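Sequence unavailable; structure follows:
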């Protein structure tokens, strides 16, 4: 099962990190020296994705600009002999025709955002990557999922899952665990934010999915769910009646960058993973921790 396309829902308002996102898309907030959207783009590229589909909304134009060439900047850097900076920009530049943008014109939730990409995805399996969730690991989370999909060799759907403390399961979508296949298991059921003490396991659904195109038909007729939005989890529950779902326990450190605390932790974690920044940052943090 080859996965060529990935959908990035980037139309959200980023209300959890206001006021930073009042005039800037949350996906353009930086983790060290890259915006969130670049981190997940790189993860998808590493996983072999060939076509990157961004579902945007109002005031998200800077995301399109980020993946475009800025000739004035290139010319200025070249004139100043900034070869290293030019190489960074060239490395991050998508190939011509590899990026598509479509609009989610109403804030109707994640499921609706994915549905908005239906005509670009077409009739083939695809990935969904949520930009405000980062996984620090090589190979990346999506690459691990693509490898798992290839091992299965069957038409199926995959969800990245991670164990969370039992007293936090009410904050997440949760999978019920069926038959195990190494680091994967058959999903025996899904529930969105179960009431405390009722979760079927402590495996939470994280922001990486590989889905079959039949999900679009379900999303197209689905009624609004929690929060008055079209929920992707509800559509997956419907699709699971006809197709298998597998949970993939990925290796790596997950960071929820949609919250202020998670955003700060991600900056520290990604900086500490950089040999050129690690020692200096450790010294600076020591001043605050020991002070």
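That came in fine, so what should we check first? Not measured: the values here are computed from a predicted model.

hey, let's count contacts and neighbours off CA atoms from now on
Noted.

can you give me the strands for the stretch 1-150 of the chain?
When secondary structure is read from DSSP state E, counting those that start in this stretch, the stretch 1-150 of the chain shows strands at 5-9, 30-31, 34-35, 51-56, 99-103, 126-129, 133-136.

deepest of these, which one?
strand 5-9 (a mean of 26; mean count of other CA atoms under 10 Å).

On the three-state scheme, residue 170 is what?
Applying DSSP: H, G, I helix; E, B strand; the rest coil to residue 170 yields a three-state assignment of helix.

got a list of what it touches?
With CA atoms under 8 Å, 6 or more residues apart in numbering as the criterion, the residues that contact residue 170 are 193-196, 199.

Who are the contact partners of the closest residue to residue 47 other than its chain neighbours?
In space, not counting the residues next to it along the chain, residue 47 is nearest to residue 143; the distance is 4.1 Å by CA to CA, 6 or more residues apart in numbering. Residues touching residue 143, when contacts are defined by CA under 8 Å, 6+ apart, comprise 43-44, 46-48.

Can you lay out these as a markdown table showing neighbour count and distance to residue 169?
Compiled in a markdown table, these are given as follows (neighbours: other CA atoms under 10 Å; distance: CA to CA, whole Å):
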| residue | neighbour count | distance to residue 169 |
| --- | --- | --- |
| 43 | 23 | 27 |
| 44 | 27 | 28 |
| 46 | 16 | 31 |
| 47 | 20 | 29 |
| 48 | 16 | 32 |
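
also this one, for the comparison:
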């Protein structure tokens, strides 16, 4: 079945980037000239996603406004010929009517609980989950690569990429069973293993294609790491009855939920953006000379 729907859990407080996220949702922090979440939505749209389910929380109303029509702004830009290109950029942010749903996670009970909150909107069909503070820069998009793999094998597919051995204990990593190019059949997942116990150096990277049976498992999933309902725990249970694959996507990852990751994302995209690339290289060179 075609993957039509995507769940984006946007209820988190963004504690790793406070105080910047005190009054602005972390998902709307700009990376050059558009917010983090726009990169994630663009990735999903390239993969054929038709309906976005945003799981929000208190103080996240600005996300709904961002993807809505801004009549006054568009009218002002349209009245000035010099703003035609900017108008196109603004209009591109609007999701089509009926293409977005917003549901509330009323308490911060974990990623697994956030995904469960979308169950009635997703319904009985496979769906994607995209963590909204992770930018994956890839062509074709990372999710598009995963959808292509899913169309061949079905089951459940999660994105992975290599992590340095000294950092493996900071991430969830997979246990590989067999490999065919970038597609890896899995036999397990381990959350933050000790370096010597890690079954691989492939970490889970914030993109998932899951079967709807995950909702039934999340319904009664107990609390896990950090006292929260973890999506990984429910996936391990689902693996007992369904095939799970990892896909080592071809591209770059930027974790915008951390200060250094956000800085790296901004720098990397500034160096690629046609309007900022030359100046960004000059600024980088100037500061490199002073270190």
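Cool, the structure landed. All figures in this text were calculated on a predicted structure; none of them were measured in a lab.

out of the contacts of residue 170 of the first structure, who's nearest residue 282 of the first structure?
Proximity of the contacts of residue 170 of the first structure to residue 282 of the first structure, judged by CA to CA, is greatest for residue 193, which lies at 37.1 Å.

Could you report the neighbour count for that closest one?
By other CA atoms under 10 Å, 17 other residues sit near residue 193 of the first structure.

wait, it sits on residue 167?
No - no contact is recorded between residue 193 of the first structure and residue 167 when judged using CA atoms under 8 Å, the distance being 11.8 Å.

Now do the helices in the stretch 101-250 of the first structure.
Shown for the stretch 101-250 of the first structure, the helices assigned by DSSP state H, counting those that start in this stretch span residues 110-115, 118-121, 141-152, 215-221, 232-239.

Report all helices and strands that the first one contacts.
Just to be clear, that refers to helix 110-115 of the first structure. Using 3 or more CA pairs under 8 Å, 6 or more residues apart in numbering; DSSP states H and E as the contact definition, the elements that helix 110-115 of the first structure packs against are strand 5-9, helix 215-221, helix 232-239.

Out of the strands of the stretch 1-150 of the first structure, the one nearest residue 154 of the first structure is which?
With CA to CA as the measure, strand 126-129 is the member of these nearest residue 154 of the first structure (14.2 Å).

Quick one: average offset of the closest one versus the second structure, please.
On superposition with the second structure, the mean distance recorded for strand 126-129 of the first structure (mean CA distance after the TM-score superposition for the first structure) is 0.2 Å.

so where in the second structure does that strand end up aligned?
Counting by TM-score structural alignment, strand 126-129 of the first structure lines up with residues 127-130 of the second structure.

okay, the helices and strands packed on helix 110-115 of the first structure, which one's buried deepest?
When neighbours are counted by mean count of other CA under 10 Å, the highest per-stretch mean among these falls to strand 5-9, a mean of 26.

Give the closest residue to the residue nearest the centre of the second structure in space, chain neighbours not counted.
Averaging the C-alpha coordinates of the second structure gives a centre point, and the residue nearest to it by CA atoms, centre = their mean is residue 131 (2.8 Å). Taking CA to CA, 6+ apart, and ignoring the residues beside it in sequence, residue 131 of the second structure has residue 206 as its nearest neighbour in space, at 5.1 Å.

Kindly report the same for residue 259 of the second structure.
residue 17 (5.7 Å).

ditto for residue 99 of the second structure
Closest residue in space to residue 99 of the second structure, ignoring its immediate chain neighbours: residue 51 at 4.5 Å, by CA to CA, 6+ apart.

Now do the contacts for residue 192 of the first structure.
When contacts are counted by CA under 8 Å, 6+ apart, residue 192 of the first structure touches 172-174, 233-234.

hmm, back to that, residue 54 of the second structure versus the residue nearest to the centre of the second structure, what's the distance?
Distance check for residue 131 of the second structure against residue 54 of the second structure: by CA to CA, to the nearest Å, it reads 11 Å.
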